[in-house]
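Participant: pasting the structure only:
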């Protein structure tokens, strides 16, 4: 019952904040909700300096929710399915090569660039300016893995309100939907290494290619195959039932039941939802029956509600990070590193791989600046094994995500107009 009350409070706050944003701020909905939640968090922190009760009461409410479990275990599946169902599969096929390259090679390049750069800055540059925040290489690479994938939820919510070319929109959206699988595999490998004290102390990492390849195939490819199978099964159900209520229930069964199956098979549930959403979305577009509109409208509503709750969460996560100001130096450094890494991870594949479509400066700029980070990065950071470096990584992740959503998210529309 306490969980019901807590969730009810979040829904009420999301509704109030959404109204305030639409009525007065007029920001993009997700950004507006997050801004208001951030302001409220800051007010609670200031009140906490006078009396700890308001801060402690609300912080304890937020702590009741396991953000990592809520996002990675449930909300992400709904949001990815809702995003994928609205992407045209034929458009994605046309852009499949750049999407796959950026979602795989790009993430690997970014992870290595961010990890190595952060390691040298914290271990060699910071001591020169009397800042002592040295972080081992394995944890720097771990941060690189969790911060490199663009967040599909943040990206899709912004793209809905930014007018860009169809091909560019497909590249950005498609990459953000697929790169989570690669990032999760890299993160899982590095997290296991970080949990091994021998690796942390000696710096020696014994990485077997066959083990990594098997893990990637099972996690990423297996997830997409499962999603495709569920998608075709659901499409058959649509075609034979021809009832919008049954169709909506089938999509809910795909998301919720698909997560259980993916967990049992140890494959990527997020990628399974992407695969299922793409297949179902294509079947919905080809259908001539009226239930396709009901299914689309239902998932638009689900998308809007869960996005509101997610960005509300992200705003209130400030309450759970102690001494955030102590990490301003590494946070600002990470913002610069991540942006450069994003550019490098886009530019190197463009120079090496002969894509059919040429990428001009405007397209590269949009791919770099439109690659937003969001709740997925925060959830992964919170799931890092306990260590002396976890708090620094969480705080750094939060700073990068805030910059990404508030600064990049608020200006990507202006950049699109200039291009």
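Facilitator: Yep, it's here. For clarity, every value in this text was computed on a predicted model and none was experimentally measured. Numbering: from 1, shown residues only.
Participant: can we go C-alpha only for contacts and neighbour counts from here?
Facilitator: OK.
Participant: Strands of the stretch 251-400 of the chain, residue ranges please.
Facilitator: Using DSSP state E, counting those that start in this stretch, the stretch 251-400 of the chain contains no strands.
Participant: Now do the helices in the stretch 51-200 of the chain.
Facilitator: Applying DSSP state H, counting those that start in this stretch to the stretch 51-200 of the chain gives helices spanning 52-63, 67-70, 76-84, 89-94, 96-120, 137-147, 152-159, 166-194, 197-202.
Participant: mind checking which of those helices is nearest residue 271?
Facilitator: Each of the helices of the stretch 51-200 of the chain was scored for nearness to residue 271 using C-alpha to C-alpha, and the closest is helix 166-194 (6.4 Å).
Participant: Tell me what angle the closest one forms with helix 152-159.
Facilitator: Computed by axes from the mean of the first three to the mean of the last three C-alpha atoms, to 10 degrees, the angle separating helix 166-194 from helix 152-159 equals 160 degrees.
Participant: also this one, for the comparison:
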């Protein structure tokens, strides 16, 4: 029965999620690497049913929230400062990679027409920064490289999906250059304009909502409100979703309550992880039949084509990164944006261009009318994702160490300096309130002691070891032990009936924020 099939698929997704989280933590590798391996392996489990995912389910069910999440959490100032390298990668490199991959595929597999080859090239051209940035942030790489990779990935999704949409349109209709230019204008301008409107309307709505649950519901509906109408009226649903997410994310701090921000951040991290996990599992279940007869070709041919396409995608990116320095200086603002971005940084950014869930989502949305060629292209996209993730991600730590790009203490010192400035500002404001008699002296003194205690701890971190901001040995263990002691005491009070369950949960949530173990392992 269909209900049984759905239950088994949901169960498979849950098992893969749990295994991926556990294995990634033990192996200290990005979740995406384990997910792609387990997802593909799931397709070979006999008890799991074969699945054919309708393209519209992927387009409407997976892409909008994934794109919205990436846009919402973009750092606006950093992205603006590095606009030239980001746009050069997002538009220039995406277009060049699409054409190069399409040409390679057309030469190696002539039966795949140029239009289908371009659609496939657009599917594997956008990068997924999750694995690369996870490695970089864990090791303490310069934040500018992380910003460029994240900004590029946000914009190149729109560029790739625009090319993909045009190629899919051309599969069934006569397509002229004039028609193509008109459609590009309609897709881009319409998507951006509608996305701005959605962003403005949703921001105004959310200003009047204080309930965290209602805020989450609105945020979950927003990407679909941006994507579906724009797509139905011939504009780019992708650009509309990205623009709406970026607009709301960059103006959201002023009208969201702290509880809404905390709950929303946790919700979206979990949701995107589940969606990406489901994509990998669904891909594995779908390619089971393809693996038996991959488009009527031998496995040797398929693997050779996948390796050739992967080599072209990786090689074009490295050549672009290492060779576009002189060209970037000719662009207004290019010379300034290239400052401090030397050959070492460009090499790491070039190697950090891995493919992931977005490429799988685009490939799975190829029209069913392609027949056997669709199965071949989906399988090739999966292999390209596998090659780039498993092949490139393990090299990043070695390359960062070899090139001397690790700054392990920079982020901690930056955080402590920010905390110090914030606490000093709070103390100054408290003194003003006391002088204006807006607060009584006893209350002011209580808050003053609390703030000074926190400030003293921050100064201790900054002053230790010559101001390098290193954490004192075992300080995390001591804090964790103190939190554990408080939890144990709460449990005793609860068992004796001195406090209720609601109080137990409330104080337990506060202790979660103090526990260094919990802080080091946020949901992702």
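Facilitator: Structure's in. What do you need? Every value quoted in this text rests on a predicted model; they were computed, and no experiment measured them.
Participant: quick one on the thing from earlier: reformat the helices of the stretch 51-200 of structure 1 as TSV; add distance to residue 223 of structure 1 and mean neighbour count.
Facilitator: As requested, these are exported to TSV (distance: least, C-alpha to C-alpha, whole Å; neighbours: other C-alpha atoms under 10 Å):
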stretch	distance to residue 223 of structure 1	mean neighbour count
helix 52-63	31	15
helix 67-70	19	17
helix 76-84	12	26
helix 89-94	17	16
helix 96-120	15	22
helix 137-147	19	27
helix 152-159	17	24
helix 166-194	9	22
helix 197-202	30	12
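Participant: Distance to residue 281 of structure 1 for those helices - can I get that in JSON lines?
Facilitator: Shown next, in JSON lines, are the helices of the stretch 51-200 of structure 1 (distance: least, C-alpha to C-alpha, whole Å):
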{"stretch": "helix 52-63", "distance to residue 281 of structure 1": "35"}
{"stretch": "helix 67-70", "distance to residue 281 of structure 1": "25"}
{"stretch": "helix 76-84", "distance to residue 281 of structure 1": "7"}
{"stretch": "helix 89-94", "distance to residue 281 of structure 1": "8"}
{"stretch": "helix 96-120", "distance to residue 281 of structure 1": "17"}
{"stretch": "helix 137-147", "distance to residue 281 of structure 1": "29"}
{"stretch": "helix 152-159", "distance to residue 281 of structure 1": "16"}
{"stretch": "helix 166-194", "distance to residue 281 of structure 1": "14"}
{"stretch": "helix 197-202", "distance to residue 281 of structure 1": "45"}
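Participant: closest to residue 300 of structure 1 out of those?
Facilitator: helix 76-84 (6.8 Å).
Participant: In structure 2, what range does that closest one match?
Facilitator: For helix 76-84 of structure 1, the aligned range in structure 2 is residues 63-71, judged by TM-score structural alignment.
Participant: Give me the mean deviation of that stretch from structure 1.
Facilitator: Average distance, stretch 63-71 of structure 2 versus aligned residues of structure 1 after superposition (mean C-alpha distance after the TM-score superposition for structure 1): 1.6 Å.
Participant: circling back to that earlier point, which one, of the helices of the stretch 51-200 of structure 1, ends up nearest to residue 275 of structure 1?
Facilitator: Taking those one by one with C-alpha to C-alpha, helix 76-84 is closest: 7.8 Å.
Participant: Can you tell me what residue 369 of structure 1 aligns to in structure 2?
Facilitator: In structure 2, residue 369 of structure 1 lands on residue 351 (TM-score structural alignment).
Participant: how many neighbours does its match have?
Facilitator: 21 (other C-alpha atoms under 10 Å).
Participant: what's the spacing between it and residue 195 of structure 2?
Facilitator: Separation of residue 351 of structure 2 from residue 195 of structure 2 (C-alpha to C-alpha, to the nearest Å) stands at 32 Å.
Participant: If you drop the residues flanking it in sequence, what lies closest to the residue nearest the centre of structure 1?
Facilitator: Nearest to the mean C-alpha position of structure 1, counting by C-alpha atoms, centre = their mean, stands residue 151 at 2.9 Å. The shortest distance from residue 151 of structure 1 to any non-neighbouring residue, by C-alpha to C-alpha, 6 or more residues apart in numbering, is to residue 373 (4.9 Å).
Participant: Surely the one you found is in contact with residue 408?
Facilitator: No: applying C-alpha atoms under 8 Å as the test, residue 373 of structure 1 and residue 408 come out as separate, 9.6 Å apart.
Participant: Which one of these two is surrounded by more residues?
Facilitator: Neighbours per residue (other C-alpha under 10 Å) separate residue 373 of structure 1 from residue 408, with residue 373 holding more: 30 against 20.
Participant: who touches the match of residue 369 of structure 1 in this structure?
Facilitator: 314, 317-318, 392, 396 (C-alpha atoms under 8 Å, 6 or more residues apart in numbering).
Participant: show me what contacts residue 195 of structure 1?
Facilitator: Applying C-alpha under 8 Å, 6+ apart, we find residue 195 of structure 1 in contact with residue 385.
Participant: Can you show me the helices along the stretch 301-419 of structure 1?
Facilitator: Under DSSP H, counting those that start in this stretch, the stretch 301-419 of structure 1 gives helices at 328-352, 361-369, 375-382, 390-402, 409-418.
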